[in-house]
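could you work out the structure for the sequence below:
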Amino acid sequence: MFDSQFMALPGITPQEYSYLQTATNGLTEQQVRTFLMIYSGKRKNPSDMLLFAIIGFFVPGLQRFIIGQIGMGILYFLTLGLCYIGTIIDLVNHKELAFEHNQRMVFESLQMVRMGNFS
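Presented below is the predicted three-dimensional model:
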C-alpha cells in the first residue's frame, strides 16, 4: 500500500521493508505517514549498528546501551564485552541486532498511532 514511503528510510533492508509492509497493512495513508514519522526517529540503521559494535571494542557495551538492552550493556561493560567475544559476535550479527531493535520500535510506533489521535 504506500510502499514508496518506506524506501525513504536510510539503510532499509528487504527484511525490514517486508516487515513494515505487513505491520502497516490496514492503516490509512495519514496513519502510515504518522507511523513513519514516529518510527524513523526510533529505528537504528544496520550500518550505524556496525559502527557502534566497532566502537564497542573501546567502550564495551555501547551497542547494547544504544538499542536499549541496559542489562546486557552493563554486563558487557563490566566484563569487557565478555572478554571481547560478545563484541565480536555483535560485530558479526549487527544486522540482526538492528532488525530486532527495529521490530520492537515498529510495535511501539504502531501502538502510538493506533492509540493516539494524530489527525
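
when you work out contacts or count neighbours from here on, use the C-alpha atoms and nothing else.
Noted.

if I look at the residue nearest in space to the middle of the chain, how far off is Met49?
In the chain, the residue lying closest to the centroid (CA atoms, centre = their mean) is Asn102, at 2.9 Å. Asn102 sits 12 Å away from Met49, going by CA to CA, to the nearest Å.

could you also give me the structure for this next sequence, so I can compare it with the first?
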Amino acid sequence: MYHSSPFMNLPGISPEEFGYLQSSTAGLDEQELKNFLMVYASKRKNPDDMILFAVLGFFVPGLPRFLLGQIGMGILYFVTLGLCFIGTIIDLVNYKTLTFEYNQKMVFESLQLIRMGNMKF
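Below is the predicted model of the structure:
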C-alpha cells in the first residue's frame, strides 16, 4: 500500500509523514483526497530543501524560520546572528523535525479547507 499511494508523489516524504497523512485523510473520498493533495502539495515544505535553507541560515540568519512561518523567531535569529550561530546549528540538526511540524500544520489547514467546501475546482 505504501508504494501505490498518491502520497508517494510528494518529494522527500518520510515514513512518519506518510503515516500521518494516511491517518489524517482516512475518511476522505477520492475527489476530496485529490483536492487535499492539490492544496497540501502547494503548502508543504520538502525536508530535502529545508536542509539547504538551514545551511544558508549561516549566511542569512533566520531564513529557515521565516520559511516555516515562524516570523518572530526569524527576526530574533536575524538580529542575533542565529543566536550566535548556536540556534542555526540546532536548526541544521533538527531540520526534519521542524519541517514535519510545519507540514502537520499544513495537513490540518488543508483538511479544514477541504471540509469547509471552500475549494472550487
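
tm score of chain vs chain?
Taking TM-score structural alignment, normalised by the length of the first structure as the basis, the two superposed chains have a TM-score of 0.96; 119 aligned residues with a CA RMSD of 1.5 Å.

which helices and strands does the helix or strand hosting the residue nearest to the centre of the first structure pack with?
Element membership for Asn102 of the first structure (DSSP states H and E) is helix 94-115. Judged by 3 or more CA pairs under 8 Å, 6 or more residues apart in numbering; DSSP states H and E, helix 94-115 of the first structure is in contact with helix 14-23, helix 29-42, helix 46-55.

repeat that with 7 Å
Applying 3 or more CA pairs under 7 Å, 6 or more residues apart in numbering; DSSP states H and E, we find helix 94-115 of the first structure packed against helix 29-42, helix 46-55.

now the ones you listed in a markdown table, with mean neighbour count and distance to Cys83 of the first structure?
Listed next are these as a markdown table, based on neighbours: other CA atoms under 10 Å; distance: least, CA to CA, whole Å:
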| stretch | mean neighbour count | distance to Cys83 of the first structure |
| --- | --- | --- |
| helix 29-42 | 17 | 30 |
| helix 46-55 | 19 | 14 |
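
just send the ones you listed back as JSON lines, with distance to Met7 of the first structure too.
Converted to JSON lines, these look like this (distance: least, CA to CA, whole Å):
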{"stretch": "helix 29-42", "distance to Met7 of the first structure": "11"}
{"stretch": "helix 46-55", "distance to Met7 of the first structure": "15"}
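
which one of these lies nearest to Val113 of the first structure?
Smallest distance to Val113 of the first structure across these (CA to CA): 6.1 Å, for helix 29-42.
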